[in-house]
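S.K.: need a structure here:
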Amino acid sequence: MSKIGFIGLGIMGRPMAGHLLNAGHTLVTVKRDKPLDATLADKGMRELDSPAAVAEASEVIITMVPDTPDVEQVLFGDRGVIEGLQPGTLVIDMSSIAPLATQQFARRIHDAGGEYVDAPVSGGEGGAINAALTIMVGATEEGFARARPLLEIMGKTITHIGGHGDGQTCKVANQIVVALTIEAVSEGLLFASRAGADVAKVREALLGGLAQSKILDVHGERMIQRTFDPGFKIRLHQKDLNLALEGARSLNLALPGTANAQQLFQACTAHDGGDWDHAGMVRALEALADHEITSK
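M.R.: Alright, predicted model coming up:
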């Protein structure tokens, strides 16, 4: 069993850490202003004063924080992980951040004597709770071999994409596809509703044909039932699409669909919807149509 430092106990991180505890690993985390989740505390998770202290007590560090600057602060900021890093420590970043920055972080951890793995995830809160996440890995062969047994506790589909940063590149591609599929499902259901069809039956029929997708299944249901409590927040998806659009500029690519999806998310944010589930994109399209999806 491993001594693991797990930093980032949000919507996704809490259940992921719980699975590691259930598997018998010892976990520590960084003390925050609010109390440690009681379920994790009851399973033996302990709090320490800083990321450096967490690193000093750990063989493996897992980070699951919102954005590139957050990872940089945890790893390299004041009393950051790197100050307490032990020789041979495995650092697994499961956040969704910039691929280029990931490559830089990997070099710095390697130079300090550690092994770095980028392992962003897809599957949302449900995937985290059910240990069914899709995990996209950028690492050396050795790093992937060391990380895989832990990743298999938290996820269902684990793919070694390539070297450092390739996991994050795959995650950016994933977020492009997810955003555009949410937009497509929103437009299809909005069209059906405005035309007077029973939108629940339309969704049921589409799930049996070529239009079938997990987005139509899970988020189509959210749109019809009007349940926009976040499994994955719009503002976090906006962050990921910013990475896509910034990368596209550097690669001299046009991503018009991605840019349009980002504008629809921005319209939601302008209406205080940054913390809605990303299925809430449908609300921006409903506002343009002056029509809300309803089920007969």
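S.K.: switch to C-alpha atoms for all contacts and neighbour counts from now on
M.R.: Fine.
S.K.: list the buried ones in stretch 230-246?
M.R.: Buried residues in stretch 230-246, counting neighbours by 16 or more other C-alpha atoms under 10 Å, are found at 230-245.
S.K.: Those residues in helices, which ones?
M.R.: 234, 235, 236, 237, 238, 239, 240, 241, 242, 243, 244, 245 (DSSP state H).
S.K.: Pretty sure the fourth one sits against residue 278.
M.R.: Yes - the pair residue 237 and residue 278 qualifies as a contact (C-alpha atoms under 8 Å) at a distance of 7.0 Å.
S.K.: who touches stretch 32-45?
M.R.: For stretch 32-45, contacts defined as C-alpha atoms under 8 Å, 6 or more residues apart in numbering pick out 14, 17, 18, 21, 22, 26, 27, 28, 29, 47.
S.K.: Mind telling me what element the last one is part of?
M.R.: This points to residue 47. Take DSSP states H and E as the rule and residue 47 turns out to sit in strand 46-48.
S.K.: I'd like the distance from that strand to the chain centre, please.
M.R.: Its chain's average C-alpha position is 24 Å from that of strand 46-48, according to C-alpha atoms, centre = their mean, to the nearest Å.
S.K.: Another sequence for comparison is provided below:
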Amino acid sequence: MSSATSIGFIGLGIMGSPMSVHLATAGHPVAGYDFDAAKAEPLAAAGGRAATSVAEAVAGADVVCAMVPDSPDVVALMRGAEGVFAHAKPGALIIDFSSIRPDVTAELAEEARERGFRYLDAPVSGGEAGARNAALSIMVGGSADDFQAAKQIFDIVGGTVVHVGPNGAGQTVKAANQLIVAANIQAVSEALVFLEAYGVDTKAALEVLGGGLAGSKVLEQKKENMLGRSFQPGFRIDLHHKDMGIVTAAAREAGVVIPLGSLVAQLVAATRAAGDGGLDHSALLRGVERMSGRRTDGQA
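M.R.: Presented below is the predicted three-dimensional model:
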């Protein structure tokens, strides 16, 4: 792949916008599209081009990147009459950065190959901070050759980039990632409410916990949100709810028992049902507070 690869980038939200900006800043011609035209402004400011449709964004692109919320969104994006399969040039490399069902990815990858495209599933972890700092962890499913062809792209937006197997493997690893992250957030939330109940200096407590075996990336990155009750979304509970549905369904299909994962999925669902779906997933803390009768903002 040449040093200046033409890229069509679909989905310029919290994650997709900074990723597309990094690619443009690195010198690649990037045409970006989002249903909300205003979301293309950062890309345009970085030297990219705001497209007015998916078809325009992908036309002639060597690489097509997608970062959209859920499996139906990816299916519509790829298969729609104005979508990627209908308008990308033959031989284009399609990279789906979205987090979706592994079986859907496998089906789309097979269809892409039949249509003469190359296809990688490359879901990411790291949230908004990882996207802005080009420090995402990227788990890639697809052929080894296609992975090597895309490595230059991945290295611009990611810090840890690993080929984990064939198409669908990236999504399977991402599902496992989301299980671990949700369980960690829930544990930190419960620990914080427990500490507060005993009047402990919680900032000091989380600092020392972070230096021991209880330390984690979740604790490191989410403790300030929790201490300050500031839940501006880096990764919304709505999306984590979707991801927990993916992992619990996939586990059932594989005959794998994930009792903790199933419980955490229900706790995520409960927090969402209480109206917190648009908040950052660190707002699982609010669910623990509600169950403990310790909400202080007058909300149930």
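S.K.: What does the superposition give as a TM-score?
M.R.: Overlay of the two chains. TM-score (TM-score structural alignment, normalised by the length of structure 1): 0.95; 293 aligned residues with a C-alpha RMSD of 1.4 Å.
S.K.: Aligned against structure 2, show me the partner of residue 184 of structure 1.
M.R.: With TM-score structural alignment defining the correspondence, residue 184 of structure 1 maps onto residue 187 in structure 2.
S.K.: Tell me the helix or strand right after the helix or strand containing its match.
M.R.: Per DSSP H and E: residue 187 of structure 2 is located in helix 169-197. Sequence order places helix 202-210 as the next helix or strand after helix 169-197 of structure 2, per DSSP H and E.
S.K.: Average offset of that next one relative to structure 1?
M.R.: With mean C-alpha distance after the TM-score superposition for structure 1, helix 202-210 of structure 2 departs from structure 1 by a mean of 1.0 Å once superposed.
S.K.: Not counting that helix itself, show me its contacts.
M.R.: By C-alpha under 8 Å, 6+ apart, helix 202-210 of structure 2 touches 192, 195, 196, 215, 216, 219, 220, 223, 227.
S.K.: So how do I select the buried members of those in PyMOL?
M.R.: Buried residues among those (16+ other C-alpha under 10 Å), as a PyMOL selection:
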select buried, resi 192+216+219+223
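S.K.: Would you agree residue 94 of structure 2 falls within a strand?
M.R.: Yes - counting by DSSP: H, G, I helix; E, B strand; the rest coil, residue 94 of structure 2 is located in a strand.
S.K.: Kindly provide the distance from it to residue 72 of structure 2.
M.R.: Relative to residue 72 of structure 2, residue 94 of structure 2 is positioned 17 Å away (C-alpha to C-alpha, to the nearest Å).
S.K.: Between the two, tell me which one has more neighbours.
M.R.: When residue 94 of structure 2 and residue 72 are compared for neighbours, residue 94 comes out ahead with 29 against 13, by other C-alpha atoms under 10 Å.
S.K.: picking that back up, flag every buried residue along the helix holding residue 187 of structure 2.
M.R.: Using 16+ other C-alpha under 10 Å as the test for burial, helix 169-197 of structure 2 gives 169-179, 181-194.
S.K.: once aligned to structure 1, how far is it on average?
M.R.: Mean deviation for helix 169-197 of structure 2: 0.6 Å (mean C-alpha distance after the TM-score superposition for structure 1).
S.K.: what's the angle from that helix to helix 202-210?
M.R.: Counting by axes from the mean of the first three to the mean of the last three C-alpha atoms, to 10 degrees, helix 169-197 of structure 2 lies at 130 degrees to helix 202-210.
S.K.: what residues are up against the residue nearest the centre of structure 2?
M.R.: Of all residues in structure 2, the one closest to the mean position by C-alpha atoms, centre = their mean is residue 124, 5.1 Å from it. Contact analysis of residue 124 of structure 2 by C-alpha under 8 Å, 6+ apart lists 97, 98, 99, 136, 137, 138, 139, 174.
S.K.: Show me what it lines up with in structure 1.
M.R.: Counting by TM-score structural alignment, residue 124 of structure 2 lines up with residue 121 in structure 1.
S.K.: How about residue 238 of structure 2?
M.R.: In structure 1, residue 238 of structure 2 lands on residue 235 (TM-score structural alignment).
S.K.: At which residues are the strands of structure 2 located?
M.R.: For structure 2, the strands defined by DSSP state E cover 7-10, 30-33, 49-50, 63-66, 93-96, 118-121, 124-125, 136-141, 158-165.
S.K.: The fourth one vs structure 1, mean deviation?
M.R.: The reference is to strand 63-66 of structure 2. On superposition with structure 1, the average gap between strand 63-66 of structure 2 and its aligned counterparts reaches 0.3 Å (mean C-alpha distance after the TM-score superposition for structure 1).
S.K.: same thing with the longest one?
M.R.: Its aligned residues in structure 1 lie a mean 0.4 Å from strand 158-165 of structure 2 after superposition (mean C-alpha distance after the TM-score superposition for structure 1).
S.K.: Please apply the same query to the fifth one.
M.R.: Between strand 93-96 of structure 2 and its aligned partner residues in structure 1, the average distance after superposition works out to 0.3 Å, using mean C-alpha distance after the TM-score superposition for structure 1.
S.K.: The aligned partner of residue 151 of structure 1 in structure 2: what's it in contact with?
M.R.: Matched to structure 2 by TM-score structural alignment, residue 151 of structure 1 sits across from residue 154. Residue 154 of structure 2 is in contact with 138, 161, counting by C-alpha under 8 Å, 6+ apart.
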